[in-house]
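1. Take a look and give me a structure for this.
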Amino acid sequence: MRRFFVGIQVPESIGDRLLRLEQVLKPRVPVKRWYGVEQFHITTNFLGELEDAGFEQAVRALKVASSHPVFSLSLEGVGVFPNARVVWGGVGGETDKLALLQKDLGEAFRPLGAEKYAKPQFIPHITLARTGDLSGVDLSGVDLGRILEDSFWLVDSACMFESVLDPAGARYPVVHKVPLVNK
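-> Here you go, the predicted model:
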């Protein structure tokens, strides 16, 4: 079986900014392997392992995204989830529209059992690295300079990604995409 999740692609121009952000964070965070541009995304819904029939059902359920309007997001801050051992870049902009998309997708994926993976609260973020102990890491004083200024981008589709584990690092190819409504 293959593992899947649904989310938002991050454009390469924003990925380049995230790479610069990683350079600023490297001296402060003990990480061996940082994510690259091809790995950056915003996860909205984790689907877990699916057989072929489940994959086809998920593709049909993803169509609910086509009723949602295009919206704008931006980079906003940095932080860590110590329990999950994740260093992240924050997401701002029209996060209310992103949250509504995430909620509607969650309902659409309920027949697949996706609610067992749902978090109590949706916190949009872009994972920069997964690492060991982050309990002593404080990023509150990090000078982000101009990295996050004017970092808006339009979200015009929701994507289903496959999570492919690889010794060189996880890969997340897009296996299906549904356009949002351009109102």
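
2. use CA for all of it now, contacts and neighbours both
-> Will do.

3. element containing the residue nearest the centre of the chain, please.
-> Residue closest to the mean C-alpha point of the chain, counted by Cα atoms, centre = their mean, is Ile42 at 1.6 Å. Here Ile42 sits within strand 41-50, counting by DSSP states H and E.

4. Can you give me the buried ones in the next helix or strand along the chain from that strand?
-> Using DSSP H and E, the helix or strand that directly follows strand 41-50 along the chain is helix 52-62. By 16 or more other Cα atoms under 10 Å, the buried positions in helix 52-62 come out as 55, 57-59, 61-62.

5. residues near Arg33, how many?
-> Per other Cα atoms under 10 Å, the neighbour tally for Arg33 reads 12.

6. mind listing what it touches?
-> Neighbouring residues of Arg33 by Cα atoms under 8 Å, 6 or more residues apart in numbering: 129-131.

7. between these, which has the most around it?
-> Ala129 (22 neighbours).

8. and for comparison, fold this next one:
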Amino acid sequence: MSDTHYFVAAVLPQEFKQHIERYYSILKDALPFQRWVHPEDLHLTLAFLGKSGQEQLQKLVHDLNLLLQEKQAFSVTLHGLSTFGKVTSPRVLWCGIKRKDELFSIQKAVYNICTQNGYALDQRPYSPHITLARKWLSEEPFRENTPVASAFTEEFSYKIKIKEIAIYKTCLNRTPKYNPIHKFQLLT
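-> The predicted model follows:
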């Protein structure tokens, strides 16, 4: 096994990725983070797997296919910006997702399949979000209620249709760095 990591995530529609890319220049000017997530790398994580052998991945693909072939596509609603880490110097800037039963149901089922396949997953409660940037750079403290953040929150309170789930492979030496190695279509 290499240092390659894998995760299972809801695939975000291309139109959302293009839409958010238009806001990146505004956000980047107002919110100085070290690394911004490439628009093609935007996703909604369901389970972080870490390292994996090919046999284990093949079994997971089989089991997730059985699980997801009967699941319906669903919508999620974006809900504001927030952070992880120190309030004044956060390590992650993210866009929240309003609670949606369908999302939590699929995440729980995916989580259970992953643990049954031998993956040691995070035990914390699921907190759905889309990571936008990492590592605050400014000497000035971060402020969540800036005019830019408020405008972003108002603009991004809309629904995204989730039609696919994927297993992604992390390729640290590439941009974009997340490569979907298997996609599962949800029923529409």
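
9. And the residue nearest to the centre of structure 1, how far from Val178 of structure 1?
-> Using Cα to Cα, to the nearest Å, we find Ile42 of structure 1 at a distance of 15 Å from Val178 of structure 1.

10. any chance of the buried residues of helix 52-62 of structure 1 in CSV, plus distance to Gly106 of structure 1?
-> Listed next are those as CSV, based on distance: Cα to Cα, whole Å:
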residue, distance to Gly106 of structure 1
Phe55, 15
Gln57, 13
Ala58, 11
Val59, 13
Ala61, 10
Leu62, 10
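
11. Closest to Thr95 of structure 1 out of these?
-> Nearest to Thr95 of structure 1 among the buried residues of helix 52-62 of structure 1: Leu62, at 19.2 Å, using Cα to Cα.

12. What's that closest one aligned with over in structure 2?
-> Here Leu62 of structure 1 is matched to Leu64 in structure 2, going by TM-score structural alignment.

13. who's in contact with its match?
-> Going by Cα under 8 Å, 6+ apart, Leu64 of structure 2 touches 110, 113, 184.

14. one more time with 10 Å, if that's ok
-> 8, 58, 109-110, 113-114, 165-167, 183-184 (Cα atoms under 10 Å, 6 or more residues apart in numbering).

15. Can you tell me the SS state at Asp16 of structure 1?
-> Each residue gets one of three states, and Asp16 of structure 1 gets helix by DSSP: H, G, I helix; E, B strand; the rest coil.

16. Counterpart of it over in structure 2?
-> In structure 2, Asp16 of structure 1 lands on Gln18 (TM-score structural alignment).

17. re earlier: any idea which of the contacts of Arg33 of structure 1 is closest to Leu165 of structure 1?
-> Relative to Leu165 of structure 1, the closest of the contacts of Arg33 of structure 1 is Arg130; by Cα to Cα it sits at 13.6 Å.
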